[in-house]
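Participant: Model the structure of this input:
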Amino acid sequence: MRVEFEAELWLWEARRDDSWTFVSLPIDASDEIRELTGGQRRGFGSVRVEVTVGLTTWRTSIFPDSKSGAYVLPVKRAVRKAQSIEPGDVVKLAVELV
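Facilitator: The predicted structure follows:
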């Protein structure tokens, strides 16, 4: 499964710096991922994915957020720097299950 979407980068509220920056996947895509991976999730309910933002592609995990019902995707500093993006920016992403 591959999903392409736009989302705003946001900071984890427990941190004051930009070391924990995320995007939330759309709810409908999150529901579909949950259905597809029902018994195959890893620690903390994580799911392995390959992500593309701009010209940068990397592998990571997405995590379920119990508050919103969506999966959240961490966007590491190296990616943000390479793509000149920061918290508050809206970015186009492609996320594919691995």
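
Participant: CA only for contacts and neighbour counts going forward, please
Facilitator: Fine.

Participant: Most remote residue from the middle of this protein, which is it?
Facilitator: Taking CA atoms, centre = their mean, the residue of the chain most remote from its mean C-alpha position is G39, at 20.2 Å.

Participant: Distance of that one relative to S46?
Facilitator: Between G39 and S46 the computed distance is 11 Å (CA to CA, to the nearest Å).

Participant: got any residues that touch both of those two?
Facilitator: The contact sets of G39 and S46 do not overlap (CA atoms under 8 Å, 6 or more residues apart in numbering).

Participant: before we go on, could you also do this sequence so I can check it against the first one:
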Amino acid sequence: MTESLTYTARLARWQGDRGTYHLVSITGNVAEQIAMHERLHRLEYGSQRGFGSVKVMARIGDTEWKSSVFPQNKKTEWILLVSKKVMRSEDLAEADQIEVELELL
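Facilitator: Next comes the predicted model:
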């Protein structure tokens, strides 16, 4: 069973020790739905994925890619990393308001 969700947020930039990353922070009702999906997966398979992540098929504009969302703040917030390839392909920049479609896998 797959579930599709749509979320609108600003593209954020995070500077880490190993480089600069662009990401979308997912909160609210969509974050709750992702957390429920993760709990059901854990109950069904008896274990969680690495770092408690959830595999997704993500889409921004015409660009679609397979990725994962990662839990933050006791799973009330999830993070989706947006690669440079997606940034170039969709002509995105930091602070752009974007709509992300997620298919939970």
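
Participant: Kindly indicate whether the residue farthest from the centre of the first structure is helix, strand or coil.
Facilitator: What DSSP: H, G, I helix; E, B strand; the rest coil gives for G39 of the first structure is coil.

Participant: Look up how far I33 of the first structure lies from it.
Facilitator: From G39 of the first structure to I33 of the first structure the distance is 11 Å (CA to CA).

Participant: And the residue nearest the centre of the second structure?
Facilitator: Ranked by distance to the mean C-alpha position of the second structure (CA atoms, centre = their mean), the top residue is L80 at 2.8 Å.

Participant: That one should be in a strand, yeah?
Facilitator: Yes: counting by three-state DSSP, L80 of the second structure is located in a strand.

Participant: and it, what is it in contact with?
Facilitator: L80 of the second structure neighbours (CA under 8 Å, 6+ apart): 23-26, 67-70.

Participant: Just the ones of those residues in strands?
Facilitator: Those of these mapping onto strands are 23-26, 67-70, per DSSP state E.

Participant: aligned partner of F70 of the second structure in the first structure?
Facilitator: Under the alignment defined by TM-score structural alignment, F70 of the second structure corresponds to F63 in the first structure.

Participant: Contact partners for the residue lying closest to its match once chain neighbours are set aside?
Facilitator: Sequence neighbours aside, S46 is the residue nearest to F63 of the first structure in space, at 4.6 Å (criterion: CA to CA, 6 or more residues apart in numbering). By CA under 8 Å, 6+ apart, S46 of the first structure lies in contact with 61-64.
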